[in-house]
Structure formats: structure tokens, C-alpha cells
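Participant: what shape does this take:
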Amino acid sequence: MELELAGLGVSVADKRLVRDVDVHVGEGSLVGLVGPNGSGKSTTLRCVYRSLSPDRGEVRLGGENVTAMSLRESARRIAALTQESQSEFDFTVGEVVDMGNTPHRVSERSDRARGRGAALRAVGCAHLEHRSVLSLSGGEKQRVLIARALVQRPELLVLDEPTNHLDVRHQLEMLSLVRRLRLTTLTALHDLNLAAAWCDHVYVLCQGRVVAGGPPTEVLTPEIIGEVFGVRVHVVDHPETRAPQLLFSPVESGTDPSKGHQRP
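Facilitator: Have a look, this model is predicted:
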């Protein structure tokens, strides 16, 4: 199912957070949003999974305006893994995964068990079903939350910084898992090299605007990264995958990377 953001705009307390954002996510593709802190990545994602309402533009899933859907329908079709998804309550893994059934009103215990088992097997966590989520590692928790999303049977997966607080191995495993699922996926990522290695397309946001969009090889260039992030970078090909890899130089004295590049 395709996702289209058309002219998206969001204002809060008379401050424009997102302005004229256009993003396309093709069916089955993995598309990344990158940009400095405060560039509008999370705000954009919140509009997609309806935690926030845009005041301009549209979010269309399969050609349908998401805001015209009932909340139950959009919850069935869109699954989100947010930065605030970590639970501090002592649920078992199975109970957390079952929460994904909520939009579908699945009542039969056998149906819930089948869906839970299939989702946990898909993420390699079937052996954790009866464990407390409080006993899991960061990587295990993220996999369980992906399993919860799979139980929703979504058409779109939205991930807000899914690799935060994970070590290198678990970052790679998480994105490898997302690729294998072949779900239409929109994700915000801080790590530009992860975006370059795993995303089909990348959109660069700065001060609430999309300043570049396209394949990683065309977008993650020294010129664009320098303008947006205020850093010097060398781009080389990965020796195995040939994906672009970014080698950063120290920030020059007197520069402020947080300001990035301004567009009129």
C-alpha cells in the first residue's frame, strides 16, 4: 500500500513545525526521514499515525485521506513504533503482543494465540512469550514491539528512531528484520549511515522542510550534508554492499551544526 504526504503543514502555538512536506513511500519500500534535531521528523510521523493533526495538506494511504478514516480503521491499517513505546509495566511478552489485536476486536483465544505465535516467530522471539518485558534487553524489546505491530496486520509501518539505545549488532538486526517483512515502512533515523545502507529512498528535513529526496546515493552527498548538518563529510562506497558510507570530519571551530541550512 502506497503512502503519500502532500503539502503537509503543522503549526503549534503559532510556530510552524512542518511546512509543505511532500513524501512518497512506494508499496513494500523502506523510506527514511533524516535531519538535525528539531527538523520535523517526529512531527511528520505523528501526523501519519494520527497522534497529531496537520493543519495543511493530506496524508493518503492507498489514495485515501487518513484523517477521513475512523480511528479504528486507521489503527488497523497503520502500526507505529514510537520513541515512547517502552513499557514499564510488568506484562509478559505474549500480553504485549496481544495488544496489537485491539483494533480488530479479536476475542477468540485460539485466534489470538495463532496471531501471537506467528508474529513472535517472524521476529525470532517465540521463546520469549512467557517472559516479562522488564527482563528483556533493548534489542529484544524492540523485536517484541515489532511483533505487536505485526499482529495488527497493518498496511503501513511507522518507526520513530527504532535503533535508538541499541548497540551496533542490534541496530543492524532491527533494520534487517524490517527489510525482510517487506511492509511499506516510513522511519525516522538519526544515523545517516544506517539510512544509506537500508533505505530505498531518503528525505532530508531541515527546519520543517524537505530539502532533498531520492535514493541515498543522490541525497546523502557532501554538499547536502554540509548545508543541512553543518559538518564536513567524505562519502565512500561500502566495500561489500556498495552503499554510500559517510566519514565525518571534526566540526570546525565557530560553526553551529544545529542551525543547518536555511531555505527561503
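
Participant: CA only for contacts and neighbour counts going forward, please
Facilitator: Fine.

Participant: residues making contact with stretch 5-23?
Facilitator: Applying Cα atoms under 8 Å, 6 or more residues apart in numbering, the contact partners of stretch 5-23 are 3-4, 24, 39-40, 43-44, 53-60, 203, 207-210.

Participant: report the distance from it to the chain centre.
Facilitator: Distance, stretch centre to chain centre, for stretch 5-23: 18 Å (Cα atoms, centre = their mean, to the nearest Å).

Participant: from start to finish, how long is it in a straight line?
Facilitator: Stretch 5-23 has its terminal residues 5 Å apart, counting by Cα to Cα, to the nearest Å.

Participant: tally of neighbours for A119?
Facilitator: The tally of other residues near A119 (other Cα atoms under 10 Å) stands at 25.

Participant: so N65 sits right up against E58, yeah?
Facilitator: Yes: in this structure N65 lies within contact range of E58 using Cα atoms under 8 Å: 6.4 Å.

Participant: which of these two has more neighbours?
Facilitator: E58 (23 against 14).

Participant: beyond the helix or strand harbouring that one, next helix or strand please.
Facilitator: Element membership for E58 (DSSP states H and E) is strand 56-61. Next helix or strand after strand 56-61 toward the C-terminus (DSSP H and E): strand 64-65.

Participant: which outside residues touch that following strand?
Facilitator: By Cα under 8 Å, 6+ apart, strand 64-65 touches 58-59.

Participant: hang on, the earlier thing: buried subset of the contacts of stretch 5-23 as a PyMOL selection?
Facilitator: Restricted to buried positions by 16 or more other Cα atoms under 10 Å, the PyMOL selection for the contacts of stretch 5-23 reads:
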select buried, resi 3+4+24+39+40+43+44+53+54+56+57+58+59+60+203+207+208+209+210
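
Participant: okay, and which of the contacts of stretch 5-23 map to helices?
Facilitator: Judged by DSSP state H, the subset of these located in helices is 43-44.

Participant: could I get the full set of strands for the stretch 101-250 of the chain?
Facilitator: Listed in chain order, the strands of the stretch 101-250 of the chain (DSSP state E, counting those that start in this stretch) span 156-160, 184-188, 201-206, 209-214, 233-237, 244-248.

Participant: could I get the ones you listed as JSON lines with distance to E84?
Facilitator: Below are these laid out as JSON lines (distance: least, Cα to Cα, whole Å):
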{"stretch": "strand 156-160", "distance to E84": "9"}
{"stretch": "strand 184-188", "distance to E84": "14"}
{"stretch": "strand 201-206", "distance to E84": "22"}
{"stretch": "strand 209-214", "distance to E84": "24"}
{"stretch": "strand 233-237", "distance to E84": "32"}
{"stretch": "strand 244-248", "distance to E84": "29"}
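
Participant: would you do the same for the sequence below? I want to compare the two.
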Amino acid sequence: MDVRIDGLTVTAAGQRLIADLRLAVPAGAVVGLVGPNGSGKSTTLRCVYRALRPSAGRVLLAGTDVWQLTARDSARRIAALTQEHHVEFGYTAAEIVAMGRSPHKGLLDGDTAVDRELCEQALARVGATHLAARSFLTLSGGERQRVLIARALAQQPRVLVLDEPTNHLDIRYQLEILAAVRATGVTTLAALHDLNLAATTCDRIYLLADGRVVAGGTPREVLTPELIGAVFGVLAHVVPHPMSGAPQLLFGMSFGDPEREAACGGD
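Facilitator: Reported below is the predicted structural model:
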């Protein structure tokens, strides 16, 4: 299922957070949103999973405006991992993951053997099978993040929306989680803080600044020294990853002094 964002604009308290934003996520692709804090990444994602209604523009799933769907139909199509999540009761990790099956069941329906198998598979994909019986409230930040990603996978969505999915995860699980997401083949739109992870994981990247798309394309096309310098205000030297060939960035501060910039690797 493809996703298209067409002319998205969000205004709150008289301030424009996103202005005429346009991007496309082809079916089955992993597309990343990158940009500085406050660039509009999370706001864009909230519009996709219907937590925020845009002031103008549309989010289209296979050509259908998400706001024309019922809440249940939307939940059957889109699973979201957000930065804000609150669990007040001592649910186990397995119970949290099972909540991902809710859009596919009636209000009083219990878990079926298929539901349980899907939840077990989701926990295994994120390396969290051993956490199934643990109270969610006792888990570390990284463990909680893996369980919440498992819940999203158990939902069997057509579209995954991930807002900083590697928060709290050590490097091993960052790589494993993103590889697991790619392996699903599900259309994925993710806001990522780490530009090198985005370059390694994403088919396409959109670079945002001040609520607008500055550039969109393959990681090699977008993650250039010129664009990174203009948007983030840092020097960047791009080298190919020795195994994958994906562009990787080495950073240095921009001092405005040619001699000091040269010492940090600037041109």
C-alpha cells in the first residue's frame, strides 16, 4: 500500500508547523524523514496516523484520504510507534503485544491460536521472547521499545509509521530492529535521528527543515555535505560504508574559520 502526502499544512496557535509538504512512500518501501529538532518530522507522522488533523492538504493511503476511513479501518491499515506512550497498569509484555490484534477482533472476542502465534512471532522478531511474562512497567527503556515495536508488527498493518523507533536501543538492537522492519516488506515511514542509520536502512529519504521538504531522493542524493551543512550547520564528510556501500557521514563543527574547518576535514 503506497502513501502520498499532498500539500500538508499544519497551523497551531497561529504558528505554521508544516507548510505545503509533499512526499511519496511507494508500496513496500522504507522511507525516512530526517531533519533538525522542530523540523516537522513528528508532526508529519501524527497526520499520517490520524493523531492530528491537518489544516490543509491530504494523507492518501492507496489513493484514499485517511480521514475518510473509520478508526477501525485506519487501525487495520496503519500501525504507529510514537514517542509518547503511557502504560499505567502492570500488563505483561505479551499482553501489550496482544493489544496489536485489537483492530482485527470484536469487542468481546478473545485471543485465538492465530493471534497468539502472531504475537509470539512478533516478539521473536525483535528479540524479546524472554520478556513475554515480564510486567511492562519493570522493563528498561530499550526493552519497552522492542515490545512496542512487536505490538505494531502483531497488528499486521499495511503501513508502519515509526517515530524514532531506535530510541533507547543499543546499537545491536538498532540494527536488528530496522532489519526486521525491512524484512516485513511493509510500507514504512520513519522519523530517524541518526543520519547514518537512515542511510543504511531507507530506500528514500526526505530532509525537512522549518516544516518544509528541503530535498528528497536516495540517501546518496540527499545526504550530501552541502545539504547537511545548510540544514544542520555542521561540516560533513561522506564516505561509503565498507560493506554495504551506503553513504556514511563523518561530522565536524562549522567554525566559520577556513583554517579550523580544514583541520576538521572541511573543504
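
Participant: give me the TM-score for this pair.
Facilitator: Once superposed, chain against chain, the TM-score is 0.91 (TM-score structural alignment, normalised by the length of structure 1); 254 aligned residues with a Cα RMSD of 1.7 Å.

Participant: hmm, back to that, closest one to G28 of structure 1 among the strands of the stretch 101-250 of structure 1?
Facilitator: Smallest distance to G28 of structure 1 across those (Cα to Cα): 4.1 Å, for strand 184-188.

Participant: check the fit of that closest one onto structure 2 and give the mean distance.
Facilitator: Strand 184-188 of structure 1 differs from its equivalent in structure 2 by a mean of 0.4 Å after superposition (mean Cα distance after the TM-score superposition for structure 1).

Participant: equivalent range in structure 2 for that strand?
Facilitator: The aligned range for strand 184-188 of structure 1 in structure 2 is 187-191, by TM-score structural alignment.

Participant: just checking, what residue in structure 1 corresponds to A133 of structure 2?
Facilitator: The pairwise alignment with structure 1 assigns A133 of structure 2 to H130, based on TM-score structural alignment.

Participant: do you know how far S70 of structure 1 is from R50 of structure 1?
Facilitator: For S70 of structure 1, the distance to R50 of structure 1 - Cα to Cα - is 11 Å.

Participant: higher neighbour count, the two?
Facilitator: When neighbours are counted by other Cα under 10 Å, R50 comes out ahead of the other of S70 of structure 1 and R50, with 18 against 10.

Participant: touching, G100 of structure 2 and R151? I think so.
Facilitator: Yes: counting by Cα under 8 Å, R151 is a contact partner of G100 of structure 2 at 4.9 Å.

Participant: dump the residue contacts of the residue lying closest to L131 of structure 2 once chain neighbours are set aside.
Facilitator: Nearest residue to L131 of structure 2 in three dimensions, chain neighbours excluded: A93, at 6.2 Å (Cα to Cα, 6 or more residues apart in numbering). By Cα under 8 Å, 6+ apart, the contact list for A93 of structure 2 reads 131-136, 147.

Participant: burial of V23 of structure 1, as a residue count?
Facilitator: Number of residues near V23 of structure 1 (other Cα under 10 Å) recorded here: 23.

Participant: alignment lookup: it to structure 2.
Facilitator: By TM-score structural alignment, V23 of structure 1 lines up with L23.

Participant: with D90 of structure 1 instead?
Facilitator: Under the alignment (TM-score structural alignment), D90 of structure 1 maps onto G90 of structure 2.

Participant: roughly how far apart are that match and S135 of structure 2?
Facilitator: As judged by Cα to Cα, G90 of structure 2 and S135 of structure 2 stand 5 Å apart.

Participant: so how far is R77 of structure 1 from the residue positioned nearest the centre of structure 1?
Facilitator: Structure 1 has T187 as the residue nearest its centroid, 2.0 Å off, counting by Cα atoms, centre = their mean. Distance, T187 of structure 1 to R77 of structure 1, using Cα to Cα: 16 Å.

Participant: for Y203 of structure 1, give me its contacts.
Facilitator: Y203 of structure 1 makes contact with 23, 31-34, 210-214, 219 under the criterion Cα under 8 Å, 6+ apart.

Participant: map it onto structure 2.
Facilitator: Under the alignment (TM-score structural alignment), Y203 of structure 1 maps onto Y206.

Participant: what's the answer for G40 of structure 1, then?
Facilitator: Aligned by TM-score structural alignment, G40 of structure 1 pairs with G40 of structure 2.

Participant: so that match is in contact with V214, correct?
Facilitator: No: counting by Cα under 8 Å, G40 of structure 2 does not reach V214; the two are 11.8 Å apart.

Participant: shared neighbours of these two, anything?
Facilitator: L208.

Participant: the aligned residue in structure 2 for R153 of structure 1: neighbour count?
Facilitator: Mapped onto structure 2 by TM-score structural alignment, R153 of structure 1 lines up with Q156. Counted by other Cα under 10 Å, the residues lying close to Q156 of structure 2 total 22.

Participant: and Q156 of structure 2, how far from Q83 of structure 2?
Facilitator: Distance from Q156 of structure 2 to Q83 of structure 2, counting by Cα to Cα: 20 Å.

Participant: show me what D170 of structure 2 aligns to in structure 1.
Facilitator: Checking TM-score structural alignment: D170 of structure 2 goes with D167.

Participant: ugh, wrong one, I meant R144 of structure 2
Facilitator: By TM-score structural alignment, R144 of structure 2 lines up with K141.

Participant: if we ignore the residues flanking it in sequence, what's nearest that match?
Facilitator: Take K141 of structure 1 and drop its neighbours on the chain: the residue closest to it by Cα to Cα, 6+ apart is V133, 6.8 Å away.

Participant: from S87 of structure 1, how far out is the one you found?
Facilitator: Following Cα to Cα, the distance that separates V133 of structure 1 from S87 of structure 1 is 8 Å.

Participant: which one's more surrounded, these two?
Facilitator: Neighbours were counted for V133 of structure 1 and for S87 using other Cα under 10 Å; V133 has more, 24 against 12.

Participant: wait, the more buried one touches T92, no?
Facilitator: Yes: assessed by Cα under 8 Å, V133 of structure 1 is found in contact with T92 at 5.7 Å.

Participant: related to what we said a few turns ago, between the contacts of Y203 of structure 1, which sits nearest A195 of structure 1?
Facilitator: Closest to A195 of structure 1, out of all of these and judged by Cα to Cα, is G32, at 6.2 Å.

Participant: the closest one sits in which helix or strand?
Facilitator: strand 30-34.
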